[in-house]
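J.: Got a predicted structure plus its sequence, pasted below:
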Amino acid sequence: MKVSIIGATGYSGLELIRYLHAHPYAELVSVHSRTERKPIDEIHPYLQGLLSLPLEAIDHERIMAISDVVFLALPSGFSKELALPFIKNDFPVIDLSGDFRLRERGAYEKWYHSDETHYPWIQKFDYGLSEFRTDSSKKFIANPGCYATAAELSFAPLLKEHQIILDSIVIDGKSGLSGAGKALAPTSHFVQANENMSVYKVNTHQHIPEIIQQFQQWTPKLKAIQFTTSLIPVTRGIFMTAYGKLKEKQTTNQLLDCYQTCYKNHPFIRIQKNNVFPTLKQVVGTNFCDIGLAVNEETDTVTIVTAIDNLGKGAAGQAIQNMNLLAGFPETAGLLQLPIYP
């Protein structure tokens, strides 16, 4: 399969390149940027001797002529325009931004603070939570957000089996700084972020409606969640601690069995043993999602600890996984890298 990337110099675009370089069935044939026109290894010398494709202007006709699929690794707000020529020509698109995730009219404008003139096209996109897609043949894929991926995979077994009191869900997500992208901001400045931790977008994070939208696919009666996000002084990773009240008394082992059953055919979800909880280091550089949990039998509260790489399972890794599903490749193709450890 021949692949093009638009937005190849951003963090997610570069991570797509890393995965594609090791992919046995995919060939990266062109990389595109809105601003740069140099060979990509001149801008990113770590690619010297590995990839020296020129960064090209965004030419839809050329991309469709030489490629089988295009990844849009762009900030939200740009994909909604650049995707349209591909959609109109029925050319496969995997979009890593938030532009095509929210299906309710008005939700995109409310949460992304941008116009929703592309709304009719949103309905053509399949939400790309890889483990729970029902039709992997769809050509237009809205790749989930990083926090959303971690939250949805954390609660899927409980919601699908109706084991949790819906108004008790509390999610606390912590992200490395690469989750904010390459744009400079005071909060991502070294002297502000180093040896520090800060909460941001309290009750206003754009992944909130995305999480609720997916939760409602499993439990339509759910109305809202409590969701908080923080920046931590690491480069990569989402570390999520979530809580919920169980409807009936259960032990930790009973819930672990439930999670193992739910994810038994999903190679990228690794359920930890009893009293073992994941760390960021065990998923950095990978497409794995590691989940540990424990039940407080005094309060009937479950604590779920989930770790993913925000650039891996939270972005480029899941995008490659969706490409594999679309193409009929083995789901793990190009995605079984060892974690970067220590």
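T.: It's in.

J.: okay, CA-based contacts and neighbour counts for the rest of this
T.: Fine.

J.: So the residue located most distally from the centre of the chain, which state does it fall into?
T.: Relative to the centre of the chain, the most outlying C-alpha is that of E298, 34.5 Å out, by CA atoms, centre = their mean. The local conformation at E298, judged by DSSP: H, G, I helix; E, B strand; the rest coil, is coil.

J.: From Q254, how far off is it?
T.: From E298 over to Q254 the distance is 16 Å, taken as CA to CA, to the nearest Å.

J.: now the end-to-end length of stretch 299-316.
T.: 38 Å.

J.: All the helices of this structure, residue numbers only.
T.: 11-21, 40-43, 60-66, 79-82, 84-88, 107-112, 119-122, 146-160, 190-193, 207-218, 252-262, 317-327 (DSSP state H).

J.: Tell me which of those helices sits most buried.
T.: With neighbours taken as mean count of other CA atoms under 10 Å, the helices of the chain reach their highest mean count in helix 317-327, at a mean of 25.

J.: returning to that earlier point: quick one: the residue farthest from the centre of the chain and L255, what's the gap?
T.: Here the criterion is CA to CA. By it, E298 lies 16 Å from L255.

J.: Same question for T35.
T.: Computed as CA to CA, the T35 to L255 distance reads 50 Å.

J.: Could you do A242 as well?
T.: When CA to CA is the yardstick, A242 and L255 sit 15 Å from each other.

J.: Also P233?
T.: When distances are taken as CA to CA, P233 and L255 turn out to be 32 Å apart.

J.: what does C146 give?
T.: As it turns out, when the distance is counted by CA to CA, C146 lies 24 Å from L255.

J.: Now for the residue farthest from the centre of the chain: which residues touch it?
T.: Residues touching E298, when contacts are defined by CA atoms under 8 Å, 6 or more residues apart in numbering, are absent altogether.

J.: One more to weigh against that first structure:
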Amino acid sequence: MQTTCDLNPRRGRTTTLSAARGGSSVPSARVGILGASGYTGAELMRILLQHPYAKIKYLTADRSAGLAFSEVFPQFSYVKDLPRLSKFEDMSPEKWGQEVDVIFCCLPHATTQLVIASLPPSVKVVDLSADFRLADIEVYKEWYGGEHKAPELQKEAVYAITEFSRDQVKACRLVANPGCYPTAAQLPLVPLLRSGLVSQEDIIIDAKSGTTGAGRSLKQNILYCEVTDGISAYGIASHRHAPEIEQGLREAAGGKEVVINFTPHLMPMSRGILESIYVKTAPGKTAADLKAHLQGLYAQEPFVHVLEGSKVPETRHVRGSNHCFINVFADRVPGRAIIVSAIDNLVKGASGQAVQNFNVMFGYPETTGLLSPPMFP
């Protein structure tokens, strides 16, 4: 593993990207979304409705197969003239695999590998599950409780936080879209480890998430009465995102071992990720040095922003957007710094980053479909 929609059937197959391609004509991409009835599927629909170069051809949802599109997604009932998309279909790659250019795979973990292996090699894939995120299939087996069923595909998968992996994404067929917690952690930590500004030892990540991170299926612990008016830690010392974060940080540290303390918490909100990250600064370095490095690195990035002064990132300030807000603070303990990172778990932490990677894969402007500002309040 390498680490590093158009819902209007009246629109034609070819779209012009004159600004991005000097006036040349670039084909739109025919899109399928597998497992489209969940939260990430709904978010993909919301984003791709604004995307001029994506033409959705198929939506599948096993549990919702046969249900009307507007019944599963009432918020999109205003979208008319969708004869092919009027109902969700069963997942049958052999039927439609030749009719799409790219698949967004929103299936549950451990169900994606064989599905992707059954697709024609001409079809590009952006996988939002964890099935191709871990390069070492033995590590995958340990954390996900089963053998990896497509080890050859794993070798060609590109783990893609877009800001770090553009060149690999341009040339790849299979993108392993990162998890939400790992995205919020790695956007600040990877550059700091690469530059040697922080120690690879004693990294503590205190993370908070909205309930959509647990998916749309019925679970007692995410019922309203179980979540509201409280906060709870979960997956203590055993969350599956820990090895994914360590994999990216280890690479950033030049192969040196990186072990993190990572504890996620469930918050009484629908969406959002907030991480307070505690690090040791390198000898002679300060929190101001860390912040200056991140500011310089991300100055021209459209979606990653290092806040000015002492402003503290908040989930409500990135809600519904593909943006990541970061700031760095000096700890009262000498030689330590506190990094705060905020994203929307469904957008930059899932579907938004998936579309960002899709744009890079197909040569579209990277921000296409993703420029909606945060929703407030």
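T.: Cool, the structure landed. Keep in mind that this is a model prediction, so the values were computed, not measured.

J.: Quick check: TM-score for this pair?
T.: Scored by TM-score structural alignment, normalised by the length of structure 1, the superposition of the two chains gives a TM-score of 0.96; 341 aligned residues with a CA RMSD of 1.5 Å.

J.: do you know which of the helices of structure 1 lies nearest N310 of structure 1?
T.: For those, proximity to N310 of structure 1 was assessed by CA to CA; helix 146-160 is nearest, at 5.2 Å.

J.: the inter-axis angle of that closest one versus helix 317-327?
T.: 60 degrees (axes from the mean of the first three to the mean of the last three CA atoms, to 10 degrees).

J.: Where does helix 146-160 of structure 1 end up in structure 2?
T.: Mapped onto structure 2 with TM-score structural alignment as the criterion, helix 146-160 of structure 1 occupies residues 180-194.

J.: how far apart are the matching stretch and its match in structure 1?
T.: Average distance between stretch 180-194 of structure 2 and its aligned residues in structure 1, after superposition and using mean CA distance after the TM-score superposition for structure 1, equals 0.9 Å.

J.: Identify the residues contacting that stretch?
T.: 161, 198-200, 205, 207, 241-242, 244-245, 248-249, 252-254, 273-275, 277, 290, 293-294, 324, 326, 339, 341-343, 345-346, 348-350.

J.: Kindly provide the distance from S198 of structure 1 to D135 of structure 1.
T.: 39 Å.

J.: Ok, P267 of structure 1 next?
T.: For P267 of structure 1, the distance to D135 of structure 1 (CA to CA) stands at 19 Å.

J.: Look at those two and report which has more neighbours.
T.: For P267 of structure 1 versus D135, neighbours defined as other CA atoms under 10 Å are more numerous around P267 (14 against 11).

J.: And the equivalent of the more buried one over in structure 2, how far from D229 of structure 2?
T.: Aligning on TM-score structural alignment places P267 of structure 1 opposite P302 in structure 2. As defined by CA to CA, P302 of structure 2 lies at a distance of 35 Å from D229 of structure 2.

J.: Also C172 of structure 2?
T.: According to CA to CA, C172 of structure 2 stands 45 Å off from D229 of structure 2.

J.: who wins for proximity to F100 of structure 1 among the helices of structure 1?
T.: helix 119-122 (4.9 Å).

J.: Just give the nearest non-adjacent residue to E15 of structure 1, would you?
T.: Closest residue in space to E15 of structure 1, ignoring its immediate chain neighbours: A316 at 5.9 Å, by CA to CA, 6 or more residues apart in numbering.

J.: Okay, strands next: where are they in the stretch 1-150 of structure 2?
T.: Under the criterion DSSP state E, counting those that start in this stretch, the stretch 1-150 of structure 2 carries strands at the ranges 14-16, 25-27, 29-34, 54-60, 102-105, 124-127.

J.: who's in contact with the third one?
T.: Outside strand 29-34 of structure 2, the residues within contact range by CA under 8 Å, 6+ apart are 5, 13, 41, 53-61, 91, 99-107, 362.

J.: just the fifth one next, same as before
T.: Outside strand 102-105 of structure 2, the residues that touch it by CA under 8 Å, 6+ apart are 29-35, 112, 123-129, 354.

J.: What residue in structure 2 is paired with G285 of structure 1?
T.: Under the pairing rule here (TM-score structural alignment), the equivalent of G285 of structure 1 within structure 2 is G320.

J.: Name the nearest residue to that match, ignoring sequence neighbours.
T.: Of all residues beyond its chain neighbours, the one nearest G320 of structure 2 is P374 (5.3 Å), with distances taken as CA to CA, 6+ apart.

J.: what number of residues lie near the aligned residue in structure 1 for the one you found?
T.: With TM-score structural alignment defining the correspondence, P374 of structure 2 maps onto P339 in structure 1. Using other CA under 10 Å, P339 of structure 1 is surrounded by 16 other residues.
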